[in-house]
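Engineer: Can you look at this prediction? I've put the sequence above it.
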Amino acid sequence: MTTPRKLRVGWHREHFLSPLLQFADKDKNETFELVECPGGTGEMQVKLKNGEIDLCIALTDALIAGLANGLESYKLVGRYIASPLRWAIITGKDSKYNTVDDLKGTTFGISRLGSGSQVMASVLSLQQGWTESEQPQFKVNGQFKPLRDSVNLGETSVFLWEWFTTKPYVDSGEVRFIGSVYTPWPCWHIAASPSAPASSVKTFLSSLEPYVQHFNSAEAREKEDVDFVTYYFGHQRDDVVEWLSTVKWEENIAQVKEDVVRETLRVLAKAGVVKPETEKLDITTFVNTDVATVV
């Protein structure tokens, strides 16, 4: 009997992935292996396309935008976070930029083309009502450290990154916050390559789900979650407590809500990230219905 191949699971070093890390610690690399992707969702999309990973937990908007723009190297197989993501607007410690209004027509740093950092820059522009001449330009910097360096060197005005991941660098004085923007959608979904066996993906999701449910519980949030995130990621306890008060995980992860996909497409189309006609694409363009239930 052939032993099933271990799934290669892409992840980014963010506290949202704590349940996955707890599952990995219990699994001991028997059924899946973690592949860290410091470049975030954009890097995961590249690795899926190159066949370097089978599955990832990544940003909703970037995943859906990629599918709407023709990527066929993955489809959604589940939902993960039910709440929006708070993106910080980050500039250099000594930069001339102090308000969002100062950013019109400037160059934003992004991790990769099509990444969440680019998508949310376009959403910010939409929300601010910037004209065509005021739209941001983009400079690809790759990972988190080059993005921070770029704003301090004056190569870019700002970049967008998750608030609590960036806060330690603000506390240390390396960079500054000048605002934030929230996603108009639940912020994380799960995607998998069509070549990954559906049975293996289903098993992975059903095995991950209890860890997600426990981490999401009121009991675990009291102390256990705070201890884990503080220890593993090195965040301040007060910051972890504040973050936990803002985030909610999905209880049934092997599902995808069609209205979330449609609403995300609608906003992305208004922001110019995808074409308006993509809103009418069949849901199977976005969801692997052999794995996930569309609700």
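Structural biologist: Okay, I see it. Numbers count the residues shown, from 1 in each chain.

Engineer: make it CA atoms for all contacts and neighbour counts henceforth
Structural biologist: Noted.

Engineer: any idea how far residue 27 is from residue 81?
Structural biologist: 22 Å (CA to CA, to the nearest Å).

Engineer: Sorry, wrong one. I was asking about residue 218.
Structural biologist: 16 Å.

Engineer: Compare these two and say which one has the larger neighbour count.
Structural biologist: For residue 218 versus residue 81, neighbours defined as other CA atoms under 10 Å are more numerous around residue 81 (25 against 10).

Engineer: That one contacts residue 183, doesn't it?
Structural biologist: No - assessed by CA atoms under 8 Å, residue 81 is found out of contact with residue 183, at 11.9 Å.

Engineer: structure B:
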Amino acid sequence: MTNLKVGGVPEHFNYPWYLTLKNKEYTEHNINLRWQDYPGGTGQMCKALREGTVDIAIVLTEGIIKDISNGNPSKIVQTFVKSPLVWGIHVGAKSKFKTINDLEHATIAISRFGSGSHLMAIVNAHNQGWDVTKLKFKVIKNLEGGIEALTNGEADYFMWEHFTTKPLVDDGTFRRIDNCPTPWPCFVIAVRNEVLENNFDEVQKVLEIINAKTKNFKSIPDIDKTLAKRYKQKLEDIQKWLKITSWNSNKPITKNLITRIQNKMITFNVIEKKKNSSDFIKNMYL
């Protein structure tokens, strides 16, 4: 039995993993796959990949590209969710800020440096024409930390996935000022180089199983009701989310896509210089 650890955010995007694990689909192929929640998001998972405490991670594209660029010994093996991620831009319920323009000099809550909430704040600032070198950040670790920081005034705004934070908007904890979609496919699957060298076939089988599940995920009977209940969402919100979300099948991520994303990230001052795109990816489908 091969032991592998997989991790991701505890959000609706990763429910297909839960289903395959619940059905023991990996065990049938002599793979003992164990899931680990990472509420701190991509920054937390990049750290875990570096430390070897997770083998496979479902991470935000921008976060892992930045971290591999900075020496993370991992490779992107494929896109997981190919549609953009819609980031909500949130302030506290009693905040004085009313519009996106009010936020130019405000303090941004981020889970970690290098995380999606950090990098997308830079993307948003660039989109608004702000000076990204003057952005101010407050590290708050996770969504709970974001709630606390915005409520007690330690930070002014916080970017997190639109639908995950929708219940907090509905109950008056947050006000959403705007949205900012990622200018690239949002989630990829990254694997530590050591695991790819030693367990290539097993990783390939894991991808085959999860891709088969995501391919037909939307057609699972009452999947909208199941997700709404599990993630404490309104049914109409889950239905909207399902409509705009699409998973990858089994196509490898291309060097051209990595190059295009790197070019954008250089424009956004997220990475300093472009590297060879083959440094970032491992094609599992040769």
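Structural biologist: Looks like it came in fine. Computed from a predicted model, the values in this text were never measured in an experiment.

Engineer: where along the second structure do the strands fall?
Structural biologist: Ranges of strands in the second structure, per DSSP state E, are 2-8, 31-37, 56-60, 74-81, 86-92, 107-110, 136-139, 157-161, 174-181, 187-192.

Engineer: Could you check the ones you listed and tell me which one is nearest residue 278 of the second structure?
Structural biologist: For the strands of the second structure, proximity to residue 278 of the second structure was assessed by CA to CA; strand 74-81 is nearest, at 9.3 Å.

Engineer: Just give me the mean distance for that closest one relative to the first structure.
Structural biologist: Compared with the first structure after fitting, strand 74-81 of the second structure deviates on average by 1.0 Å (mean CA distance after the TM-score superposition for the first structure).

Engineer: how long is stretch 184-203 of the second structure from one end to the other?
Structural biologist: 25 Å.

Engineer: nope, stretch 227-237 of the second structure is what I meant
Structural biologist: 10 Å.

Engineer: measure the alignment partner in the second structure of residue 259 of the first structure to residue 281 of the second structure for me?
Structural biologist: With TM-score structural alignment as the criterion, residue 259 of the first structure lines up with residue 256 in the second structure. Distance of residue 256 of the second structure to residue 281 of the second structure, computed by CA to CA: 11 Å.

Engineer: who's more crowded, these two?
Structural biologist: Higher neighbour count among residue 256 of the second structure and residue 281: residue 281, with 22 against 11, using other CA under 10 Å.

Engineer: Trace that one over to the first structure, please.
Structural biologist: Aligned partner of residue 281 of the second structure by TM-score structural alignment: residue 287.

Engineer: In contact with the spatially closest residue to that match that is not a sequence neighbour, which residues?
Structural biologist: Distance criterion CA to CA, 6 or more residues apart in numbering; nearest residue to residue 287 of the first structure, sequence neighbours excluded, is residue 76 at 4.6 Å. Residue 76 of the first structure makes contact with 63, 189, 190, 191, 192, 256, 286, 287, 288, 292 under the criterion CA atoms under 8 Å, 6 or more residues apart in numbering.

Engineer: Pull the contacting residues for the first one.
Structural biologist: Going back to what we said before, that points to residue 63 of the first structure. Here residue 63 of the first structure is in contact with 41, 45, 76, 189, 191 (CA under 8 Å, 6+ apart).

Engineer: By neighbour count, which of the residues you listed wins?
Structural biologist: residue 191 (31 neighbours).

Engineer: Nearest residue to that residue in space, please, no chain neighbours.
Structural biologist: Using CA to CA, 6+ apart, the closest residue to residue 191 of the first structure is residue 76 (4.2 Å).
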